[in-house]
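[1] the following block contains a protein sequence and its predicted model.
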Amino acid sequence: MPEPSLPLSLFFRALACALLLAGPARAEQITVFAAASLKTALDDIAAGFEATTGNSVALSFAGSSVLARQIGLGAPAQIFISANPEWMDWLAEQGRIDPTSRRDLVSNRLVLIAPAGHAPSHPLADLAAGPGRIAMALVEAVPAGIYGKAALTHLDLWDQLAPRVVQTDNARAALALVATGAVPYGIVYATDAQAEPRVMPLYTFDTDTHPPIRYPAALVTGQDSAAARALLDHLASAEARAILFRHGFLPVEE
């Protein structure tokens, strides 16, 4: 007499349920705190990483100073990418990042921007002579603002222009003020200008007018995982670097 088919059917049902339950459990979510200027490029990189690995990437963008302070207070980020070394150093002093994982990913340039179609022949002279306000990230805390103030100081323009500066939480917020026409000038990263068709770069600041612009990345202490390490390695891969370069970022000069 043949055995009933019910136990075999139940076995396959149980196996299917186990596979369904096991699938999501194998995938991990990786939380990344990153400088706002990286948003466009990191969105593309994260999408490719997710499609390849099955892991998900939660990206949180803001000024590097804000993110570093949040991590210092215990925010559950697994990877931090800063727009300058100083905020990464600040976390390192507190033991909040894994120093062995730290690496510089890319660099950037600093530009003066205006709404598209505005093309003065002498942009710095017009900026100094005109009454228009200038959008910049926070000049004492956010890397883009720190670099911008340093450049204007080097050019002997800061004291003259400081009363006209509108400070924002990050470089992308400064970019938005110019893109919407709320402010006629802004100082942002070259990559920001490339990402926004409503603005145009008027002038690129020489690299010797400000500290080198570098984007260090590192794992956050106590938040390590195999998936987080895989993503950090991927950020330094040729594939990810090609995306970053396509969005206007530059190699780090040794």
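    Perfect, thanks for sending it.

[2] going forward, measure contacts and count neighbours with C-alpha atoms only.
    Fine.

[3] make sure L10 is indeed in a strand.
    No. With DSSP: H, G, I helix; E, B strand; the rest coil as the criterion, L10 is helix rather than part of a strand.

[4] before we go on, here's another structure to hold up against the first:
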Amino acid sequence: MRRRLLAAASPLVWALAGPAAAQAGPSTIFAAASLTEALRDLAAQWAARGHQPPRLAFAASSSLARQIEQGAPAALFISADEAWADYLQARGLLAEASRSSPIGNALVLIAGRGSLQPITLSPGTALAALLGPGGRLAMADPAHVPAGRYARAALTWMGQWDALAPRLARADNVRAAMLLVERGEAPAGIVYATDAQAMPGLRVIGRFPRESHPPITYPFALTRQGQQLPQARALLDFLTGPEAMPHWARHGFIPAP
């Protein structure tokens, strides 16, 4: 049930906001699920300065981009990879000059506390043995979700993709993948380092080297609708500006390469 609620969060905001609200009300941010805690805190800081608190919708970047393409009233889009920002930009749905990628992330292997032991992740590491005879590896679906694509690249670099592809527990987004591990439905999972930090019931048992996958960056941009809203521009400047950078770092995000 919790997994379905995570996947459905952004359509709910779309239904509540409506096109008119995008013009007259607070700015609506469509953001990758891995930004949840950090962006909620930054939104609270923004509101504390006397601004209207933004509406926040979190889901997989792919799902959010498709909704914007279909007319959802988002003023800002924050993707977990460059590809989905490219997708919207190619369709004229982003304000190109507003786009920047100030923060990045790392990829880690997680397990429940007190279960699996830490390992070194390198080419040839036998993750299948770590999972046991029937265990599955939880990760966001690589067919649609950036976190899953990064994970697939890392497993390919390790020489493990062909062996593990049939044993994946594919989730709608990275947060749903974490829940599978937390509930014991999968002994291990691949998620962003920031997500692992936000879930105290899990622990990191391995870190993927940077060279194992493309750089993980988060493009921020105004949408075609948002570029008409002065409050949305000001909010974007705040989220990507120097005042916000220490806050992103406290949540585990790193400067984009």
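    Nice, thanks for sending it over. Model, not experiment: these values are computed from the prediction.

[5] check which residues of stretch 208-228 of the first structure are buried.
    By neighbour count on 16 or more other CA atoms under 10 Å, the buried set for stretch 208-228 of the first structure is 209-210, 212-221, 223-224, 227-228.

[6] what's the farthest-apart pair in these?
    With distances taken as CA to CA, the most widely separated pair in these is T209 and A227, at 39.1 Å.

[7] can you pull out the strands in the second structure?
    28-32, 55-59, 76-78, 100-105, 107-112, 137-140, 168-171, 188-192, 202-207, 216-222, 254-255 (DSSP state E).

[8] select, out of the ones you listed, the one closest to S10 of the second structure.
    Within the strands of the second structure, the stretch nearest S10 of the second structure is strand 55-59; the backing value is 4.7 Å (CA to CA).

[9] which part of the first structure lines up with that closest one?
    Under TM-score structural alignment, strand 55-59 of the second structure corresponds to residues 58-62 of the first structure.

[10] relative to the second structure, what is the average displacement of the matching stretch?
    Here the mean offset of stretch 58-62 of the first structure against the second structure after fitting is 0.3 Å, by mean CA distance after the TM-score superposition for the first structure.

[11] and that stretch, which residues are buried?
    Taking 16+ other CA under 10 Å as the criterion, stretch 58-62 of the first structure shows 59, 61-62 as buried.

[12] again, but for stretch 151-171 of the second structure
    For stretch 151-171 of the second structure, burial by neighbour count (16+ other CA under 10 Å) applies to 151-161, 164, 167-171.

[13] S37 of the first structure and A171 touch, don't they?
    Yes. Proximity of S37 of the first structure to A171 meets the contact threshold set by CA atoms under 8 Å, at 6.4 Å.

[14] so what sits against both of these two?
    By CA atoms under 8 Å, 6 or more residues apart in numbering, S37 of the first structure and A171 have these common neighbours: 189, 192.

[15] packing partners for the longest helix along the second structure?
    The residue-count maximum for a helix in the second structure (DSSP state H) belongs to helix 2-24. The contact analysis (3 or more CA pairs under 8 Å, 6 or more residues apart in numbering; DSSP states H and E) places helix 2-24 of the second structure against strand 55-59, helix 174-182.

[16] in TSV: these, plus distance to G71 of the second structure.
    Formatted as TSV, these follow (distance: least, CA to CA, whole Å):
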stretch	distance to G71 of the second structure
strand 55-59	15
helix 174-182	25
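
[17] can you say which of the ones you listed is nearest to M245 of the second structure?
    strand 55-59 (19.3 Å).

[18] what is the end-to-end distance of stretch 175-190 of the second structure?
    11 Å (CA to CA, to the nearest Å).

[19] next: stretch 57-75 of the second structure.
    End-to-end span of stretch 57-75 of the second structure (CA to CA): 11 Å.

[20] ok, now stretch 159-172 of the second structure?
    Termini of stretch 159-172 of the second structure sit 25 Å apart (CA to CA).

[21] what does that stretch rub up against?
    Looking at what lies outside stretch 159-172 of the second structure - CA under 8 Å, 6+ apart - the contacts are 3, 7, 60, 123-128, 135-142, 145, 152, 155-156, 177, 186.
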